[in-house]
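Trainee: Next one to model:
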Amino acid sequence: METITTDICIIGAGSGGLSIAAGAVQMGARVVLIEGGEMGGDCLNAGCVPSKALIAAAKHAHAMTTGAAFGITPVVPEIDFAKVKDHVAAVIEGIAPVDSQERFEGLGVRVIRDWAKFTGPDEVTAGGYRIKARRYVVATGSRPFVPPIPGIETVPYLTNETIFAQRERPAHLIVIGGGPIGMEMAQAHRRLGCAVTVVEGAKAFGRDDPDAAAVVLAKMRGEGVEILEDAPVVRVGGHEGAIEVEIKDGRVVTGTHLLMAVGRQVSLEGLGLDVAGVEHTRKGVTVGADLRSSNRKVYAVGDAAGGLQFTHVAGYHAGVVIRQMLFGLPSKSGTAHIPWATYTDPELAQVGPTEAEARKAYGETLTVVRFHYAENDRAQAERKTDGFIKVMVVKGRPVGVTIAGAQAGELIGLWAMAIAAKLKMGAIAGTVLPYPTLSEVSKRAAGAHFSPTLFENPMVKRIVGLVQRFVP
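Mentor: All right, here's what the predicted structure looks like:
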């Protein structure tokens, strides 16, 4: 078996692994990248990219049915579901060269297309090679979690890994799981002409602010998505084209297709982490804030690190470990400034704690300010008035922000930067923004933080009165 000696060995060619490989090799490190599946990982092939492409197609279909308020006669769109999936595939193909083996080999990365396994604390085997590296990075991502519901072993079901290859439109899609993946797919399929029922054991959008979730749930239900909450599934049955989902209270939901969207599990099987002395649990590799494991040679990033499961977190983690591995600089990861978004319509976005979490953490030192989309001129022009922004403030600084509304995923970026840079609300309130834009909801929310001090303070009014009387 040939031995390869290198500086960095990365296991997994998803967002985190590719970011580390590209950065490290271009700064002079020797890099081996191992991937047993598809280059680009889940995000490119079965996650973020195809889901947003499908959502984009669904928005076009929906727009054709909702033009009456603008003086445009609504029409029922003719949807070629197979061509919608061609669009999804074309988007993936358009991005794939950036993540391709050829590109990374062109940068100087040694790419091995096989499954990796630790055979010792400082040795990995893959593709007939023994890799000896100074540092290792576990960037293996996650895959859909399918719970052991009675009957699941005999019923055909879809996950995010298979639904984008489905070229025939489901007549009635049943979605088990009311989290981001389930709800995005539910609304998209409804807009593409499917009947859709979501079955959620607790609350839909359970991780999000309840007020914000209510805005999206009302819109989805108004579009015809049936959403059953507090509905634990006790059994599934049936066959292709005739699926049954039994709920704990005895109700039975019937449909033609079943999508399992109840969460994800970290992909660590077969890696030989025990042999490498790398502590881990079912949630991921056990790491510190520096993303280093119990084996000081081994780091973990992204989903494999056992924390927030977002593509942008994996990219952020890449920067944390690169600073350590290439420059020997201390670097730690955090979560207070990490945003996330759900791309339903309206969108949901969050950075930092929700209002309930912030009240628990900060008590009476917390103030909460809101601004509604209905008071934004651009939102009125585009009839996107559903939603609001909510900012949690402690000692003049934002610590958490919730946005429910159009382009919430775009708007949350300003607040993620503000929290990361420890900016005060005055910095947001003093920012000059183009008019009319939806981004003004952030500025107006920041301004609302100062309203009680400026407009409800008798002392301010006395000062203004004195200035008007005595200052020429």
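
Trainee: C-alpha from now on. contacts and neighbour counts both.
Mentor: Noted.

Trainee: ok, now which ones touch Met425?
Mentor: By C-alpha atoms under 8 Å, 6 or more residues apart in numbering, the contact set of Met425 is 396-398, 446-447, 449.

Trainee: Which of these sits closest to Asp303?
Mentor: Each of the contacts of Met425 was scored against Asp303 by C-alpha to C-alpha, and Pro398 proved nearest at 27.1 Å.

Trainee: For the closest one, which non-adjacent residue is closest in space?
Mentor: Excluding its sequence neighbours, the residue lying closest to Pro398 (C-alpha to C-alpha, 6 or more residues apart in numbering) is Met392, at 5.7 Å.

Trainee: swap in Lys52?
Mentor: Tyr343 (7.6 Å).

Trainee: Please report how far the one you found lies from Gly426.
Mentor: Distance, Tyr343 to Gly426, using C-alpha to C-alpha, to the nearest Å: 29 Å.

Trainee: okay, now Ala214: neighbour count?
Mentor: 16 (other C-alpha atoms under 10 Å).

Trainee: Likewise for the one 3 residues further on?
Mentor: Residues within reach of Leu217, counting by other C-alpha under 10 Å, total 20.

Trainee: Contacts for the strand or helix carrying it, please.
Mentor: Leu217 is part of helix 210-222, with elements assigned from DSSP states H and E. With contacts defined as C-alpha under 8 Å, 6+ apart, helix 210-222 is touched by 187, 204-205, 227, 344-348, 386-388, 402-404.

Trainee: just curious, which of these is nearest to Met39?
Mentor: For the contacts of helix 210-222, the nearest to Met39 is Thr344 (27.2 Å; C-alpha to C-alpha).

Trainee: mind checking how far Val369 is from Leu423?
Mentor: Distance from Val369 to Leu423, by C-alpha to C-alpha: 16 Å.

Trainee: for comparison, sequence B:
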Amino acid sequence: METIQCDVAVIGAGTAGLSAYRAARNAGKHVVLIEDGPHGTTCARVGCMPSKLLIAAAEAAHAVREAPGFGVHPGELNIDGKAVMQRVRSERDRFVGFVLENVAAMPAEDKVHGRARFTAPDRLQIGANLEVAAKAVVIATGSSPEIPSGWAAAGPRVISSDAVFEWTDLPRSVAVIGAGVIGLELGQALHRLGVRVVLIARGDSVAQLKDPQVRASAAQALGEEMDIRFRTEVAAIQRAGDGLELRTRGANCGTEERVEQFDYVLVTTGRTPNVSGLGLDHSGLALDEKGVPKFDRHTMQCGESCIFIAGDASAEIPLLPEAADQGRIAGANAASYPGVKRGLRRTPLAITFSEPQIATVGQGYQELLNGREHFAIGAVSFDDQGRSRVMRQNKGLLRVYGEYGSGRFLGAEMVGPRAEHIGHLLAWAHQARMTIDQMLDMPFYHPVVEEGLRTALRDLSKELQKPPPPPKPVPNDCTPGC
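Mentor: Next comes the predicted model:
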């Protein structure tokens, strides 16, 4: 058996793996990058980029429909599904091509193709005849979409989001299961492109929102445009001719089943970290209930071992910026192992490209609610916000959270126009540990949507001037013997 000796072995060549590879190589180490599938990253192939291409087409169609509200009458809307999907796929391939060019430019001796599995904490076997011996290893194997086996048994028209971007034409109808980020983005885009869409949500969650008032505002705004059914369960999916029969019922007992026909059922209920088959039983690592190695989120080190983890494989925050940061931290620490340092973990920022857009920044409502300290809340509705009304995008709610005493900005949850831009402003303010007063000292132009942010911050400032509520009661110590 051939053995390759290296300083760092990186398993997986997605966003996290490439980031880890570059960080370790920049540290002057010999790095081997192992990949068993096609190169190109999840983001470029089946994630953020092709989904935004579909959303861009949907926004163009929606603008035509909304034009009469401005007194502009463009005529009958005609959506060419084949042309829409041709552009999505061709531009997607262009983005993938950029990644492939970068991979092709890497030294050939740094790249290994095949499936890796641990035979020891510092040894990997690839296929039958190759072994990689490394001083440190980075697991960056990504994740895969989940489709329950009972649903998948209905055939190939029960799909994940990956399959959408291989369509050559738009279907007539799609049932989307799951009201998370992917379900909302793709469901609304398809709806705007003339596809009959029903979105099924088992609970009342909307994307990443936890604040009940913001979540309710999002549900109302999105529900006014498309058919979203919250608290609805999938009873069965089965083949029906060339399509599928979907049976659903309300979450309450005794609710009658609803039977409908669709061309496809798109399952967007989650993704699973790709850690099975890695031979983790030979790694010596402690695993959590999902089978993912336990790790320090500041160093990405798994226990005290020479193994690090990054990206979707860690099951922490499945977002590209987080994967890139985790990969950089993991790669740098793998290169310097056993000298491990805390890396920069930036302010959490998550954006859903629905309309209205959804953004969460910093500490969320539920996280703050679960904490020991009280916090104040400021809010603004976009219903009557000036620039929002000008654009006829006046829907949504922003809630900002601040700390009593210090006046520090803690976080925000938002649904509304231009949330992707407001979210960035708030993330920068949060990472800079700014106070609400400092944020209000910043310039605000007129007329802009950001004036709504200023209104929310002013509201929060007033709340912080009030006495804080009494401290939360500390639970009694029920330790035996007390």
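
Trainee: corresponding residue for the residue nearest to Lys52 of structure 1 in structure 2?
Mentor: Using TM-score structural alignment as the criterion, Tyr343 of structure 1 maps onto Phe353 of structure 2.

Trainee: how much space between its match and Pro417 of structure 2?
Mentor: 10 Å.

Trainee: Between the two, point out the one with more neighbours.
Mentor: For Phe353 of structure 2 versus Pro417, neighbours defined as other C-alpha under 10 Å are more numerous around Pro417 (25 against 22).

Trainee: For the stretch 251-400 of structure 1, just list every one of the helices.
Mentor: Ranges of helices within the stretch 251-400 of structure 1 are 311-327, 355-362, 377-381, based on DSSP state H, counting those that start in this stretch.

Trainee: out of these, deepest packed?
Mentor: helix 311-327 (a mean of 20; mean count of other C-alpha atoms under 10 Å).

Trainee: Check the mean deviation of stretch 210-222 of structure 1 from structure 2.
Mentor: When structure 2 is overlaid, stretch 210-222 of structure 1 sits 2.9 Å from its aligned residues on average, using mean C-alpha distance after the TM-score superposition for structure 1.

Trainee: quick one: the aligned partner of Ser90 of structure 2 in structure 1 from Leu54 of structure 1, how far?
Mentor: For Ser90 of structure 2, the aligned residue in structure 1 is Ala90 (criterion: TM-score structural alignment). The gap separating Ala90 of structure 1 from Leu54 of structure 1 is 11 Å, by C-alpha to C-alpha.

Trainee: Which residue of the two possesses the greater neighbour count?
Mentor: Leu54 (22 against 14).

Trainee: what separates the more buried one from Asn45 of structure 1, distance-wise?
Mentor: For Leu54 of structure 1 relative to Asn45 of structure 1 (C-alpha to C-alpha), the value is 13 Å.

Trainee: Same question for Val275 of structure 1.
Mentor: Noted for Val275 of structure 1: a distance of 31 Å to Asn45 of structure 1, by C-alpha to C-alpha.

Trainee: From the neighbour counts alone, determine which of those two ranks first.
Mentor: Using other C-alpha under 10 Å, the more surrounded residue of Val275 of structure 1 and Asn45 is Asn45, with 23 against 14.

Trainee: Ignoring the adjacent residues along the chain, who's closest to that one?
Mentor: In space, Asn45 of structure 1 is closest to Ile92, 6.7 Å off (C-alpha to C-alpha, 6+ apart).

Trainee: ok, now Ala165 of structure 1?
Mentor: Among residues not flanking Ala165 of structure 1 along the chain, Lys85 sits closest, at 7.1 Å (C-alpha to C-alpha, 6+ apart).

Trainee: my guess is that neighbour meets Thr162, correct?
Mentor: No: if you go by C-alpha atoms under 8 Å, Lys85 of structure 1 and Thr162 don't touch, sitting 11.9 Å apart.

Trainee: So the two - more neighbours on which side?
Mentor: Higher neighbour count among Lys85 of structure 1 and Thr162: Lys85, with 21 against 11, using other C-alpha under 10 Å.

Trainee: Report the contact partners of that one.
Mentor: 54, 164-167.

Trainee: Kindly give a single PyMOL line that selects the buried subset of these.
Mentor: Per 16 or more other C-alpha atoms under 10 Å, the buried members of the contacts of Lys85 of structure 1 correspond to this PyMOL selection:
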select buried, resi 54+164
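
Trainee: Hmm, Lys332 of structure 1 is touching Arg292, no?
Mentor: No: the criterion here is C-alpha under 8 Å, and Lys332 of structure 1 misses it with Arg292 at 9.8 Å.

Trainee: Which of the two has more residues huddled nearby?
Mentor: The residue with more neighbours, out of Lys332 of structure 1 and Arg292, is Arg292; 23 against 16, by other C-alpha under 10 Å.

Trainee: Identify the residue of structure 2 aligned to that one.
Mentor: Match for Arg292 of structure 1 (TM-score structural alignment): Gln301.

Trainee: Wait, Arg444 of structure 1 touches Ala429, no?
Mentor: Yes: the criterion here is C-alpha under 8 Å, and Arg444 of structure 1 meets it with Ala429 at 7.0 Å.

Trainee: which position in structure 1 aligns with Ile317 of structure 2?
Mentor: Using TM-score structural alignment, Ile317 of structure 2 pairs with Leu308 in structure 1.

Trainee: So the residue lying closest to its match once chain neighbours are set aside versus Tyr316 of structure 1, what's the distance?
Mentor: In this structure, Leu308 of structure 1 finds its nearest non-sequential neighbour in Gly302, 7.6 Å apart by C-alpha to C-alpha, 6+ apart. Counting by C-alpha to C-alpha, the gap between Gly302 of structure 1 and Tyr316 of structure 1 amounts to 8 Å.

Trainee: again with Gln187 of structure 1
Mentor: 30 Å.

Trainee: can you check Gly40 of structure 1 too?
Mentor: For Gly40 of structure 1, the distance to Tyr316 of structure 1 - C-alpha to C-alpha - is 16 Å.

Trainee: how far does the helix holding Leu217 of structure 1 sit from the chain's center?
Mentor: Offset of helix 210-222 of structure 1 from its chain centre (C-alpha atoms, centre = their mean, to the nearest Å): 18 Å.

Trainee: same check, this time on stretch 29-36 of structure 2
Mentor: 26 Å.

Trainee: Stretch 297-307 of structure 1 now?
Mentor: So, by C-alpha atoms, centre = their mean, the centroid of stretch 297-307 of structure 1 is 17 Å from its chain's centroid.

Trainee: what do you get for stretch 159-178 of structure 2?
Mentor: That offset, for stretch 159-178 of structure 2, works out to 19 Å (C-alpha atoms, centre = their mean).
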